[in-house]
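Participant: Structure here, sequence nowhere to be found:
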């Protein structure tokens, strides 16, 4: 009886190993594009005016907003900084004909140039 149980357990482990070996892998290519934010409604509309014209993006399940230096923005910072006319870089993955946003990059505050005006 013990030998039968050991044989069954061994067979199940072998089948499990074969199933794991045949599992498919998928590769997602992330592309970066840049332009000026043309239309923006949080969570719904994200259109970037690129050199080829306006391009519409779809929000992915988890969109990360960050500075060009890599600092991830909090929801409050996103609300304060993301606006129409802002230069952005968009990292996205194609799903069919749809561009799905993964990450939006904006300039660091340190990148902004202050202009002094003499009175």
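Facilitator: Received, thanks. This structure is a prediction, so every number in the text was calculated from the model and none was measured.
Participant: When you work out contacts or count neighbours from here on, use the C-alpha atoms and nothing else.
Facilitator: Noted.
Participant: Residue 53 and residue 37: what is the separation?
Facilitator: 12 Å (Cα to Cα, to the nearest Å).
Participant: Please say which of these two ends up with more neighbours.
Facilitator: Each of residue 53 and residue 37 has its neighbours counted (other Cα atoms under 10 Å); residue 37 has more, 21 against 10.
Participant: Need the nearest residue in space to that one, chain neighbours excluded.
Facilitator: Spatially, and ignoring its direct neighbours in sequence, residue 37 is nearest to residue 48 (4.5 Å; Cα to Cα, 6 or more residues apart in numbering).
Participant: residues near the one you found, how many?
Facilitator: 26.
Participant: mind listing what it touches?
Facilitator: By Cα atoms under 8 Å, 6 or more residues apart in numbering, the contact set of residue 48 is 34, 35, 36, 37, 38, 39, 54, 55, 56, 57.
Participant: who touches residue 50 in this structure?
Facilitator: Contacts of residue 50 by Cα under 8 Å, 6+ apart are 33, 34, 35, 36.
Participant: Second structure for comparison follows:
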């Protein structure tokens, strides 16, 4: 739980005052699983729209939208599974996962996870 709060504190409203950050983080936790689902969906939609607005291809926008999809169909926001997930989204998802594990445990942790 402490890691979740620390992550939220670091990434929610980075420019806000401490009081504004406390209110935003508290609101985020108060919404529970449904709020988390809506947050991921909003992030995926906004990211894809930003890519379109910047002139990136629709395949790039779709890959960004699908970054939180999972091979088993349990991801978000649209729940495709397997090869229904765009290839670019799968590649970006792997890169994102490696980055997270690198942050958490360094290169050794990345090798450990990839070896599994």
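Facilitator: Great, that's in hand. Just so it is clear, the structure is predicted and the values come from calculations on it, not from any experiment.
Participant: May I have the TM-score of the superposed chains?
Facilitator: Here the TM-score for the pair of chains, by TM-score structural alignment, normalised by the length of structure 2, is 0.22; 41 aligned residues with a Cα RMSD of 3.7 Å.
Participant: returning to that earlier point: helix/strand/coil for the residue nearest to residue 37 of structure 1?
Facilitator: strand (DSSP: H, G, I helix; E, B strand; the rest coil).
Participant: From residue 39 of structure 1, how far out is it?
Facilitator: According to Cα to Cα, residue 48 of structure 1 and residue 39 of structure 1 sit 7 Å apart.
Participant: longest strand in structure 1, by residue count?
Facilitator: Of all the segments of type strand in structure 1, defined by DSSP state E, the longest one is strand 53-67.
Participant: right, and the helix or strand after that strand?
Facilitator: For strand 53-67 of structure 1, the following helix or strand on the C-terminal side (DSSP states H and E) is helix 75-81.
Participant: List of residues touching that next one?
Facilitator: Here helix 75-81 of structure 1 has contacts from residue 65, using Cα under 8 Å, 6+ apart.
Participant: List the buried residues in it.
Facilitator: Of all the residues in helix 75-81 of structure 1, those buried under the rule 16 or more other Cα atoms under 10 Å are residue 78.
Participant: Measure how the helix or strand just after it sits relative to strand 53-67, angle-wise.
Facilitator: Going down the chain from helix 75-81 of structure 1, the next helix or strand is strand 87-95, by DSSP H and E. Comparing the axes of strand 87-95 of structure 1 and strand 53-67 via axes from the mean of the first three to the mean of the last three Cα atoms, to 10 degrees yields an angle of 100 degrees.
Participant: who's in contact with strand 87-95 of structure 1?
Facilitator: 28-37, 99-107.
Participant: quick one on the thing from earlier: for the residue nearest to residue 37 of structure 1, give its distance to residue 36 of structure 1.
Facilitator: From residue 48 of structure 1 across to residue 36 of structure 1, the span is 5 Å (Cα to Cα).
Participant: now residue 65 of structure 1
Facilitator: Distance from residue 65 of structure 1 to residue 36 of structure 1, by Cα to Cα: 15 Å.
Participant: quick one, which of the two is more surrounded?
Facilitator: Taking other Cα under 10 Å, residue 65 of structure 1 and residue 36 do not tie; residue 65 has more neighbours (21 against 18).
Participant: re the thing from before, which among the contacts of strand 87-95 of structure 1 end up buried?
Facilitator: Neighbour-count burial within the contacts of strand 87-95 of structure 1 applies to 34-37, 99-107; the criterion is 16+ other Cα under 10 Å.
Participant: Now intersect those with the strands, please.
Facilitator: Those of these mapping onto strands are 34, 35, 36, 37, 99, 100, 101, 102, 103, 104, 105, 106, per DSSP E.
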